[in-house]
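Undergrad: the amino acid sequence is not available; the structure is as follows:
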């Protein structure tokens, strides 16, 4: 081994020894604190009472039915919007329908003011089925709830009038038919906020 290598190894050994001695004598103050944090998600819980809105038999053109049901917020977060999705199926008793029975069922959403029912929005089941849930919220629920939405613990009545419209024409094709309506209500939260 040459002198340069021995000299280099000696310098490296000396530096390692100094580092070990210096590392052993280095001292500092320290303090540790532990925090406990919780993220608890809120809940959206829209309730509907009664869950069966309408169940009638033997209807004829010109008949109408007013039904009142309650939308409630049983969750821990305010409900900003309520979206309504409409679907239905028609059972054609005689197989002779040339039109959709849903086009002949008018739906009036009513706002009850001092026992006087005022129409908020009027449409047919067929139109409602093809309508975006956002449009329904804008035209029906926003006029009812306003900017506040449906606060936690609150309820609001939704009054609906269904009418089998008598159009003054032959509607015999609908005799014995049945229409099964499904309404799906979806609650949406208010936008998140800095807290």
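TA: Happy to help now that I have it. This structure is a prediction, so every number in the text was calculated from the model and none was measured.

Undergrad: contacts and neighbour counts: CA atoms only from here.
TA: Noted.

Undergrad: for residue 108, what are its contacts?
TA: 119, 120, 121, 122, 123, 160, 161, 162 (Cα atoms under 8 Å, 6 or more residues apart in numbering).

Undergrad: just the buried residues from the residues you listed, in PyMOL please.
TA: To isolate the buried members of the contacts of residue 108 in PyMOL, using 16 or more other Cα atoms under 10 Å:
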select buried, resi 119+120+121+122+160+161+162
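
Undergrad: adding distance to residue 3 and secondary structure, write the contacts of residue 108 out as a markdown table.
TA: Shown next, in a markdown table, are the contacts of residue 108 (distance: Cα to Cα, whole Å; DSSP: H, G, I helix; E, B strand; the rest coil):
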| residue | distance to residue 3 | secondary structure |
| --- | --- | --- |
| 119 | 105 | strand |
| 120 | 101 | strand |
| 121 | 101 | strand |
| 122 | 103 | strand |
| 123 | 102 | strand |
| 160 | 103 | strand |
| 161 | 106 | strand |
| 162 | 106 | strand |
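
Undergrad: let's bring in a second one:
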């Protein structure tokens, strides 16, 4: 952007008036100034890393059976240059196979109970209702997370616009955030145990044997 500033215009007009009367010549003074500007957009970047040493940060589990559970710990960090206001977590399921058992995707996802914990140095290892993101006496399944059916199930401070918001957990080691100091997010997934049987005497969960599904956990940072 260039800004030009003309000086001496009033003087030139005065001299012009005299020249018309006196028949002489005149000269106008001129001056310019340039303001150089620069705009650069910042970087909004959320880093989600494992907080368990060499363990992977994804869930890639085979041969799970009812009663089995697995957990992962995550550290949220601002790796960009712009303040982070919200961290939304959503889940998307894909590539489901029921091994010709007749089970539906929603039925299979409903077999996995999800628990989310906000763990910090003072309560590390203590996973209980107090530091859970889920309301007491409430169950959340993988199906609920995929469908976004979370009304009345997640504690109010962790919900924004109908989505799970991890901002209260905080972002570690970076002042470019409106969230508190970073803690650890723990995601625990348990394969439910159901002893109910069908009319022919088989366990209801038999139809989930050799079922497979891929699912993505998405973390969206917004300013």
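TA: Great, that's in hand. Given the structure is predicted, the values throughout are model-derived calculations rather than measurements.

Undergrad: after superposition, what is the TM-score?
TA: Scored against TM-score structural alignment, normalised by the length of structure 1, the superposed chains reach a TM-score of 0.72; 166 aligned residues with a Cα RMSD of 3.0 Å.

Undergrad: from the contacts of residue 108 of structure 1, pick the one nearest residue 184 of structure 1.
TA: Using Cα to Cα, the shortest approach to residue 184 of structure 1 within the contacts of residue 108 of structure 1 belongs to residue 160, at 15.1 Å.

Undergrad: ok, and the closest non-adjacent residue to the closest one?
TA: residue 109 (4.7 Å; Cα to Cα, 6 or more residues apart in numbering).

Undergrad: how many neighbouring residues does the one you found have?
TA: Using other Cα atoms under 10 Å, residue 109 of structure 1 is surrounded by 23 other residues.

Undergrad: same thing with residue 181 of structure 1?
TA: Neighbours around residue 181 of structure 1, by other Cα under 10 Å: 17.

Undergrad: residues in contact with it?
TA: With the criterion set at Cα under 8 Å, 6+ apart, residue 181 of structure 1 makes contact with 86, 87, 88, 89.

Undergrad: in what helix or strand does it lie?
TA: strand 178-189 (DSSP states H and E).

Undergrad: likewise residue 118 of structure 1?
TA: strand 116-124.

Undergrad: quick check: the counterpart of residue 193 of structure 2 in structure 1 vs residue 59 of structure 1, distance?
TA: In structure 1, residue 193 of structure 2 lines up with residue 166, judged by TM-score structural alignment. Distance, residue 166 of structure 1 to residue 59 of structure 1, by Cα to Cα, to the nearest Å: 11 Å.

Undergrad: next: residue 169 of structure 1.
TA: For residue 169 of structure 1, the distance to residue 59 of structure 1 - Cα to Cα - is 16 Å.

Undergrad: who has more neighbours out of those two?
TA: A count of neighbours by other Cα under 10 Å puts residue 59 above the other of residue 169 of structure 1 and residue 59, at 15 against 6.

Undergrad: counterpart of that one over in structure 2?
TA: Taking TM-score structural alignment, the alignment pairs residue 59 of structure 1 with residue 64 from structure 2.

Undergrad: please verify my assumption that its match contacts residue 190.
TA: No - counting by Cα atoms under 8 Å, residue 64 of structure 2 does not reach residue 190; the two are 9.4 Å apart.

Undergrad: just the element for residue 19 of structure 1, please.
TA: Per DSSP H and E, residue 19 of structure 1 falls inside helix 3-25.

Undergrad: report all helices and strands that the helix or strand following that helix contacts.
TA: Where DSSP H and E defines the elements, the next helix or strand beyond helix 3-25 of structure 1 is strand 46-49. Contacts defined by 3 or more Cα pairs under 8 Å, 6 or more residues apart in numbering; DSSP states H and E place strand 46-49 of structure 1 against strand 64-73.

Undergrad: residues making contact with the strand it packs on?
TA: 44-50, 53-54, 79, 150-164.

Undergrad: what residues sit buried inside that strand?
TA: Within strand 64-73 of structure 1, the residues scored as buried using 16+ other Cα under 10 Å are 69, 71, 72, 73.

Undergrad: next, format those as TSV and append distance to residue 8 of structure 1.
TA: Shown next, in TSV, are the buried residues of strand 64-73 of structure 1 (distance: Cα to Cα, whole Å):
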residue	distance to residue 8 of structure 1
69	92
71	85
72	83
73	80
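
Undergrad: taking those residues, tell me the two that lie furthest apart.
TA: Maximum pairwise distance among the buried residues of strand 64-73 of structure 1 (Cα to Cα): 13.6 Å, between 69 and 73.

Undergrad: and the equivalent of residue 109 of structure 2 over in structure 1, helix, strand or coil?
TA: Mapped onto structure 1 by TM-score structural alignment, residue 109 of structure 2 lines up with residue 102. Judged by DSSP: H, G, I helix; E, B strand; the rest coil, the three-state class of residue 102 of structure 1 is helix.

Undergrad: I'd say residue 102 of structure 1 and residue 124 touch.
TA: Yes - the pair residue 102 of structure 1 and residue 124 passes the contact test of Cα under 8 Å, sitting 6.7 Å apart.

Undergrad: flag every buried residue along stretch 138-145 of structure 1.
TA: Using 16+ other Cα under 10 Å as the test for burial, stretch 138-145 of structure 1 gives 140, 141, 142, 144, 145.
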